[in-house]
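Novice: any chance you could fold what I've pasted below:
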Amino acid sequence: MAIHKILRRSLSAEKRSNEVPKGHLVVYVGESEKKRFVIPLSYLNHPSFQELLSQAEEEFGFRHPMGGLTIPCSEESFIGLTSHLRKA
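Specialist: Prediction:
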């Protein structure tokens, strides 16, 4: 019985981790290995983020094999940009 409770708890936690809060979207970032990020929709309006999306489109087109928006830049660059946007 205890094993069923543990499994149920871990499955519900996994389900919650895949949910996207209202007002956010999922993007996958990375050059070779992609990492999942959940970002506020408001980032899409910021000129710096739009520039990143334009560069990704020019270089890679609109292929999104992960099922979400895929941005093929380094994870460090993306984190730097989103940290800047969060402070703004």
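
Novice: hey, let's count contacts and neighbours off CA atoms from now on
Specialist: Fine.

Novice: quick one: the helices in the chain?
Specialist: For the chain, the helices defined by DSSP state H cover 2-18, 47-60, 75-87.

Novice: with distance to E33 and mean neighbour count added, can I get those helices in TSV?
Specialist: Converted to TSV, the helices of the chain look like this (distance: least, Cα to Cα, whole Å; neighbours: other Cα atoms under 10 Å):
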stretch	distance to E33	mean neighbour count
helix 2-18	19	10
helix 47-60	15	14
helix 75-87	10	13
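
Novice: got TSV for these, with distance to P40 too?
Specialist: Below are those laid out as TSV (distance: least, Cα to Cα, whole Å):
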stretch	distance to P40
helix 2-18	15
helix 47-60	12
helix 75-87	9
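
Novice: please generate a structure for the following sequence too, so the two can be compared:
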Amino acid sequence: MISTKKLIQMARKWQKMAAIGRKGISFHWMNNKSASANAKRSSVAEKGHFVVYTTDKRRFMIPLSFLGNDIVRELFRVSEEEFGIACDGPIMLPIDALSMEYIISLIRRGLTKDQENALLMSFTRQSCSSSLAFNQALENPEILVCS
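Specialist: Just a heads-up that it's a prediction; the model follows:
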């Protein structure tokens, strides 16, 4: 696992690298409509938050307090393995927006350590593509969340 201090250092490094030579983050894959809509939205995160993008190019502003969660740390670790450190763009996580929304809701509701460990184990047990492993792990929420 990556320590919180190391994770914060990585996030700061990614932000500095993305900010070099330009004022905002722009993507070559955006069409004019989404680019103009995105121009209205600030590329800078609110105080106490950081911004990440999912594989389907959705933007999420996450509270810094989530950096202490093992699931978020694992997402960053897998992101670094799969995409490398983003020096010319945003932090990209290896999951889709639906999975990210589900993870955020689980963290906000307060996962028990057992549920968190079960989710982490399902991520690491998969030997196929990382993004596929995360999405497959999230397809069985009954394993993770007991009613």
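
Novice: TM between them?
Specialist: For this chain pair, the superposition-based TM-score is 0.66 by TM-score structural alignment, normalised by the length of structure 1; 70 aligned residues with a Cα RMSD of 1.8 Å.

Novice: related to what we said a few turns ago, of all the helices of structure 1, which lies closest to L69 of structure 1?
Specialist: L69 of structure 1 sits nearest to helix 47-60 of all the helices of structure 1, at 9.6 Å, using Cα to Cα.

Novice: OK, contacts around N135 of structure 2?
Specialist: Listed by Cα atoms under 8 Å, 6 or more residues apart in numbering, the contact partners of N135 of structure 2 are I95, D96, S99.

Novice: that one sits in which helix or strand?
Specialist: Taking DSSP states H and E as the definition, N135 of structure 2 sits inside helix 130-138.

Novice: equivalent range in structure 1 for that helix?
Specialist: Following TM-score structural alignment, helix 130-138 of structure 2 has no partner segment in structure 1.

Novice: and of the helices of structure 1, who's closest to G30 of structure 1?
Specialist: The closest of the helices of structure 1 to G30 of structure 1 is helix 75-87. By Cα to Cα, the value is 5.3 Å.

Novice: the inter-axis angle of that closest one versus helix 47-60?
Specialist: Helix 75-87 of structure 1 and helix 47-60 meet at an angle of 150 degrees, taking axes from the mean of the first three to the mean of the last three Cα atoms, to 10 degrees as the criterion.

Novice: against structure 2, where does helix 75-87 of structure 1 fall?
Specialist: Under TM-score structural alignment, the match for helix 75-87 of structure 1 is residues 97-109.

Novice: can you list contacts of that stretch?
Specialist: Identification of contacts with stretch 97-109 of structure 2 by Cα under 8 Å, 6+ apart yields T54, T55, D56, K57, R58, F66, N69, F134, N135, L138.
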